[in-house]
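Novice: sequence and predicted structure below; questions after.
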Amino acid sequence: MNVKYWLPRSFLILKEGYSARHFSSDIVAGITVAIIALPLAMAFAIASGVGPEKGLFTAIVAGFIISLLGGSRYQIGGPTGAFVVVLYGVILKHGYDGLAIATFIAGAILFLMGLFKLGNIIKFIPYPVTVGFTSGIALIIFSSQMKDFFGLPIASMPAAFVDQWQLYSTQFMHINYYALAIGLVSMILLIKLRHIFPKIPAPIVVIVLSSAVVFFFNMPVETIGSKFGHLPSTLPYPHIPTFSFEKIRLVFPDAITIALLGAIESLLSCVVADGMTGDRHHSNKELMAQGLANIGSVLFGGIAATGAIARTATNIKSGAYSPISGMIHAVMLLVFMFLFAQLILLIPLAALAAILVVVAWNMSEFHHFKAIALKSERNDVIVLLITFFLTVLIDLNTGVQTGIMLAGILFIKRMIDVTDIEDKKEQVCMSFDEEDEPYEMEDIHAISKKSVPLGVEVYEINGPFFFGIADRLKNILNEIEESPKIFILRMRHVPMIDATGLHALEEFLDLCKGNGTVLVLSGVNERIKGKIKRIGLDIQIGQDNITDHIDSALDRTNEILAKESRHAVCEH
C-alpha cells in the first residue's frame, strides 16, 4: 500500500517546508475568507430551512476537516447553494433529524467513493446535466428568497417552485416596503462593490450597513434575532444522530443526491482552483475528506457541506499558500461567533435574501445555459432542458437522475452509431497534409491487400464491442447467402468488450458451428483475450483460432482448409 498516496495535502505541504512568511500569507487569506463566509454560511442555512447557527457550525467543523484532510491546496469547504434545494425538501419531509441521518449517510458514501478511487469518474458527468441542475437550483434559490426580499408575512414556505409562486400571488399585497428597500439597496451595493472595489468583501459591508440602519432607525423588518431568537456563541457538544432502519430507508435517496452533489461541487471547485494556480488536486483524497467533513458536521449539529467555488477563489486571490488558510478560516469563524453572537442577531433577513439572489444569479451560469441551448447538438439541448425543468418543476433528485440516465442513453446511441461491423473489400483511411487538406492513405493491412481463399468471409468490428452492437453480430450469418467455411472476425479496432458482447460472441460461435463454419478471431488485444479466457470461451473457439494479426488469422485459415482438403482426399 502506498501510504503517500493517501496522505492529506496539508501533511505533504508541511513536510516539504513551511515558513513564517507562508503562515503570514495563510493568516491574511484565512481571515479574508472567514469575513466573506460568515454571512454566506448563515444565509445558506436559513435558505435550507434551519437556523443560522447550523450554517456556522458547518462552516467551522466541515471547513476545518476539508482543509486538514483534503486533496486540494486551496479548497474552502462549507454550506453552499447547491444543497439548499435538497436540504429544504428533506427538512420539510423528515425534520432536522432526517436531514442529519441523510447527511451522515452521504458522508459515508463520499468517503467510500474516494476510498474506491471513483474521483475521476465523477468528472465525467455530462456538462449539460451539471449546467441544467445548477441553473435549476439557482432559479429555485431565487424563488425561495422572494419571501424575505419583499418582507412577506408567510409563516411556512413550500418547497415546490410552482407552489411558492401560487402562494406569493396571494401575498404580494402585503409587501413590507422597508424590507424591499433594504433588499434592493443591498443588491445594488453587492453588484457595484464587486465591480468597483473587488477586494472589499461586499457581503460583510452589506450586512454591517443594513444591520446598522435597521437598528438605529428601528425599522419594522424581520431580523435573525426576531425570527430565531438566541444564537449560541460556541460549538455544541458532539451528538450522534438516532438511526433506525425506517428513517434510513426514507432518506436514502436524498443521501445519494447529497453525496452526488457534494462530489460534483467539490471536484468542480478543485478544478477551478487548479486552473487559477496551475496546481493539481487529488480527487480521491478530496472525496474522502468531504465524506468525513459531512459526518463531522452532523455530529456538531451542522448540515451538508462541500467545496465552495467562490470562497476558494477568494482564498487564492487573497494569497493563500496552503490548506492552513482554510483551517484558519474555520477558526476565525468560531472566533467571530464567540465575539459577535449578539450583533449577528441584528442582521435583517432582507439583506441575506439579497446576498442569495446575487449568489443565485452567479450560480445560474446563464451564458453557459444559453450557449448549450442555442449552439449545441440537439441531444445535448434535450438533456439540458429536461434536467433543468425537472429540477425546477419536480425536484432535484428527479432532475439529476433523469438527466444522467438520459445522457447515458444518448451516449449509448452515439456509441452504437460509431461502432459498426463491415465486410470491407477495400479499407481506406483519411489523413491530413500540412495545409489541412485531406488525402487518402491506404491501409497496408486492408483485406484487399491480402490473399483470401474462396469460402472465407472477413468482417471487421470498429469500435467498442458492447451490448449496443451485439444484435448486429448475430444477424451477419443470415445476411450471407451461402455459409462460409471459415469466418474471420477482425477486432483490431475493438478497445473493449462487455459481458453482453462476450455473450453475443458465444452465441455467434454456436451459429457458426451450426452452419459448419469455423470462427477465427483476428487482432484480439491482450485485455480482450483475458476476458475471453476467463469465461472459457477460448476453449470453445479454439486457442489456435484466436490470433493477434490478420496475417496470423489467414495462416490459420490456410491450415484449416489444407487439413480439410487432406481429410477429404483420404476419405475419397
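Specialist: Happy to help now that I have it.
Novice: contacts, neighbours, all on C-alpha from now
Specialist: Fine.
Novice: strands of the stretch 401-550 of the chain, residue ranges please.
Specialist: 420-422, 428-432, 438-442, 456-462, 486-493, 518-522 (DSSP state E, counting those that start in this stretch).
Novice: what would these look like in CSV with distance to Gly151?
Specialist: Putting the strands of the stretch 401-550 of the chain into CSV (distance: least, CA to CA, whole Å) gives the following:
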stretch, distance to Gly151
strand 420-422, 62
strand 428-432, 65
strand 438-442, 65
strand 456-462, 63
strand 486-493, 64
strand 518-522, 73
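Novice: deepest of those strands, which one?
Specialist: Mean neighbour count (mean count of other CA atoms under 10 Å) peaks for strand 518-522 among the strands of the stretch 401-550 of the chain, with a mean of 24.
Novice: now do it and strand 456-462, the angle between them.
Specialist: Between strand 518-522 and strand 456-462, the angle comes out at 40 degrees (axes from the mean of the first three to the mean of the last three CA atoms, to 10 degrees).
Novice: packing partners for strand 518-522?
Specialist: For strand 518-522, the elements it packs on are strand 486-493, helix 499-514, helix 550-571, judged by 3 or more CA pairs under 8 Å, 6 or more residues apart in numbering; DSSP states H and E.
Novice: for Ile65, find the nearest of these.
Specialist: When these are compared by CA to CA, helix 499-514 sits nearest Ile65, at 41.3 Å.
Novice: thinking again about what came up before, go through the strands of the stretch 401-550 of the chain and name the closest to Ser210.
Specialist: strand 428-432 (63.9 Å).
Novice: what's the angle from the closest one to strand 438-442?
Specialist: When the same axes, to 10 degrees is applied, the directions of strand 428-432 and strand 438-442 differ by 140 degrees.
Novice: which residues touch strand 428-432?
Specialist: Identification of contacts with strand 428-432 by CA atoms under 8 Å, 6 or more residues apart in numbering yields Pro438, Tyr439, Glu440, Met441, Glu442, Asp443, Ala446.
Novice: hold the first one in mind and look at this next one:
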Amino acid sequence: MSQHAAPTRWRLFIPKLVTCIKEGYGWPHLKADGIAGLTVAIVALPLAMALAIASGTTPERGLITVIIAGFVISAFGGSRFQIGGPTGAFVVVVYGIIAQYGYDGLVLATLMAGALLVLAGLAGFGTWIKYVPQPVVVGFTAGIAVIIFSSQVKDFLGLAIEQPPAGFAAQWQSYLTHIDLIHPTTLALALASLGLIIALRRWRPQAPGFLIAVTVAAAATALFTLPVETIGTRFGGIPSTLPSPSLPRIDFARLAELLPSAFTIAFLAGVESLLSAVVADGMTGRRHRSNCELVAQGLANSASVAFGGIPATGAIARTATNIRAGGRTPFAGIFHALFVLLFMLLLAPLASFVPLAGLAAVLFIVAWNMSEVDRFKRLLLHAPWDERLVLVITFGLTVAVDLTVAIEVGVVFAAMLFMHRMTRAVAIQSHDLLIEEDQEDTLDAANGNGKDGMRAALPPGVEAYQIRGPFFFGVADLLGEVMERISAPPKIFILRMRLVPMVDATGAQALESFVARCRRHDTEVILTGLQPQPREVLDRMGLLARQGVREESDFRSAVEKLTFAAPEAN
C-alpha cells in the first residue's frame, strides 16, 4: 500500500501541460490554442498596464507580469485553461506595500509569498482553500472593487492632485476639496471610453472592448493633440525589451517585517487561482490539480518579481475568455504570454499615447465586475444573519482599514460562528430522551415500546447517555454536565458514541476527565459504537488502555451482557 502511495501522490504534481502532450497534441490543438491565446492577449494588454498603474507602479511592470508569470503558470500549473497575470485583488495590497516599503519591499514580500505557496502546495494545502467562507471572499472582493474605483476617480476626472491620500475616506475628502479642478477634456475622454466599453459589451460582446476603447482614446489623443495626461507624460513610455532578472539585497530584519504582507499575497494568490480553476472546471467538465497549481503560482510569483513584475494569480475573467475562445490546453496560456511579449517588443512606442483617463475607464469596469453586486446583494438579503455579519465586517474592514486585517478578522469571525453553530448541533442525551429514529438500537424491536421500552430494558444501576455530533473543543464541557444531572452515581455508565464522527484532542481530554470522575464514584464506563476516527484518537492518547475503559461494538450487545450477568451478581 505504502509503495504505491508516494508515486500516486507525486503524480498530482505533474503539470497539465505534460498530461496534454502525452494525450497527443496536433495541429487542431495548436490552431485552437493560438487563436485563444491571441484573444486573451488582446484583453490582457490594456488591463495589465491599467492594473499596474492602479497598484502604484509603472505600466511595463504589468506587462512583464503577464509575460513571465502567465508563461510559468501555464507551463507548470495544474489547470488546462488557467490564464495568469496581475488581477484587481492585488491592487490594494501592492499599492500599500510599495507606498510603505518601496518596490524592493514588494519584491521581498512576493518572493516569500512564492516560497509559502510552493510549501503549501507540497504540503497538500490546495484542497484547504475551499474552506474559506464565501461571505469572506465576496466581502473582501467587493471591498477591493470599491477601493479600485475610488483610486481611479482622480484620473477619470483629471483632478490636479499630486498624490491623493491612501485611505478611502481621505481620498474622497481630497476629491471633494478639489472638485472645482475637474479637467473637462479628460472627463469627456474618460466618459467616451467608458461609454464605448459599455456599448461594445452590450451590442458586440465578442469584441475586445478594453483594447478598442484604449486604442480609440490613444488615437484621439495623438490626432487632436488633446491636453490630457498619458503614459508618456507620466511614465515616459514603456521599454520595448524585457529587463534582466535581479533581486534586491536580502535583509533578514526586513523579511520579518514583510512577513504579514507575504502571507496576504500568498493567500490572495492561492484563493483566486483555485477559484479560477474551479470556474474553469465548471465550464469544461475537467478537473484541476490544486496542489500543482499552488506550486506553479509560487514559482510564477517569484519569477515575476525577479524580472521586475508584480504579484500574479489566476485571472477568472481571462480564464473564462480563454475557454470561450476555444483554448484546449495550457499552450493557450503560453501563447497569450508570448503575444503580449510580441506586442511589447513591437508596439511599445505607441503606448506613450494611451491616456490615463482611458485606463481609468477600463478599471471602472473591472471594479464593477469584481464587486459581484448580485452575489453581494443575495448574501446580504438572504443569507443567515451570522454570514451577513461576516460579509459586512469583511467588506467594511477592507474599505476602511486594511485588506490583511479584513481577511484575518473575517476568517476568524466566520470560524467562531461556525463553531457556535456546531456546538448547538451537538447533543448529549440521556437514554430516556433518545429520539424515535434510533429504533435500530432497541433491544427488542418486537416488544420494545419506543423510549419507554428502551429505558425499561436497562438493568438496575445502569445509566446510558448518547453523544450526537462531532465531539470537539467547542462542546467538550457538555460532558462534564452529565454527572450533574444524575442524582446518584450509577454502577455502570454506558456512553453511546455511534453518532460521533470525530473526536479532537480536547474532546478526548474531556472524556478522560469524565472517566476519572466516574471512577472516583466507583462507576464503570463502557463506550459503545466507536467509529474509526474517535477510536484512533482515543487509542493514540492512551485513554482506553490507561483508564481501563471497556468498549463494546454496539449498545445492544453491551446491555445484553449486563442483563445476562445480573443474576450471577445477585
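Specialist: Done, it's in. Small disclaimer: the values here were computed from a predicted structure and weren't measured.
Novice: what's the TM-score here?
Specialist: Here the TM-score for the pair of chains, by TM-score structural alignment, normalised by the length of structure 2, is 0.95; 553 aligned residues with a CA RMSD of 1.5 Å.
Novice: sorry, back to before: who wins for proximity to Phe338 of structure 1 among the helices and strands packed on strand 518-522 of structure 1?
Specialist: Closest among these, using CA to CA: helix 499-514, at 59.4 Å.
Novice: which stretch of structure 2 lines up against that closest one?
Specialist: On the basis of TM-score structural alignment, helix 499-514 of structure 1 is assigned to residues 505-520 in structure 2.
Novice: ok so, going back, just say which of the helices and strands packed on strand 518-522 of structure 1 is most tucked in.
Specialist: Each of those was scored by mean neighbour count; the highest is strand 486-493, a mean of 22, by mean count of other CA under 10 Å.
Novice: coming back round to it: quick one: which of the helices and strands packed on strand 518-522 of structure 1 is nearest Thr242 of structure 1?
Specialist: With CA to CA, the closest approach to Thr242 of structure 1 among these belongs to helix 499-514: 42.2 Å.
Novice: the closest one against structure 2, how far on average?
Specialist: Taken over the aligned residues, the distance from helix 499-514 of structure 1 to structure 2 averages 0.7 Å (mean CA distance after the TM-score superposition for structure 1).
Novice: tell me where the stretch 151-300 of structure 2 has helices.
Specialist: Counting by DSSP state H, counting those that start in this stretch, one finds helices in the stretch 151-300 of structure 2 at the ranges 168-177, 184-203, 209-223, 231-235, 252-284, 290-306.
Novice: mean deviation of the second one from structure 1?
Specialist: Compared with structure 1 after fitting, helix 184-203 of structure 2 has a mean deviation of 0.9 Å; criterion: mean CA distance after the TM-score superposition for structure 1.
Novice: which residues are in contact with that helix?
Specialist: In contact with helix 184-203 of structure 2 (CA under 8 Å, 6+ apart) are residues 155-158, 207, 209-210, 213-214, 216-217, 226-228, 357-358, 360-362, 365.
Novice: just the buried residues of those residues.
Specialist: Among the contacts of helix 184-203 of structure 2, those that count as buried by neighbour count (16 or more other CA atoms under 10 Å) are 155-158, 209-210, 213-214, 216-217, 228, 357-358, 360-362, 365.
Novice: follow-up on the earlier one: ok, which of the helices and strands packed on strand 518-522 of structure 1 comes nearest Pro232 of structure 1?
Specialist: Distance to Pro232 of structure 1, taken as CA to CA, is lowest for helix 499-514 among these, at 57.3 Å.
Novice: before we move on, the earlier item: which pair in the contacts of strand 428-432 of structure 1 spans the largest distance?
Specialist: Between all members of those, the farthest pair (by CA to CA) comes out as Pro438 and Ala446, at 19.7 Å.
Novice: which residue in structure 1 aligns with Arg496 of structure 2?
Specialist: Aligned by TM-score structural alignment, Arg496 of structure 2 pairs with Arg490 of structure 1.
Novice: oh, that last question was meant for Ala300 of structure 2, not what I typed.
Specialist: Aligning on TM-score structural alignment places Ala300 of structure 2 opposite Ala293 in structure 1.
Novice: ok, Ile147 of structure 2 next?
Specialist: Using TM-score structural alignment, Ile147 of structure 2 pairs with Ile140 in structure 1.
Novice: checking its match next. Helix, strand or coil?
Specialist: Under DSSP: H, G, I helix; E, B strand; the rest coil, Ile140 of structure 1 falls in the helix class.
Novice: now Thr500 of structure 1. Nearest residue, chain neighbours left out?
Specialist: Spatial nearest neighbour of Thr500 of structure 1, excluding adjacent residues (CA to CA, 6 or more residues apart in numbering): Phe467 at 5.0 Å.
Novice: how close does the equivalent of the one you found over in structure 2 sit to Gly78 of structure 2?
Specialist: Residue correspondence to structure 2 (TM-score structural alignment): Phe467 of structure 1 is matched to Phe473. According to CA to CA, to the nearest Å, Phe473 of structure 2 stands 36 Å off from Gly78 of structure 2.
Novice: relative to Ala320 of structure 1, which of the strands of the stretch 401-550 of structure 1 is closest?
Specialist: Once these are compared by CA to CA, strand 428-432 is nearest, at 46.7 Å.
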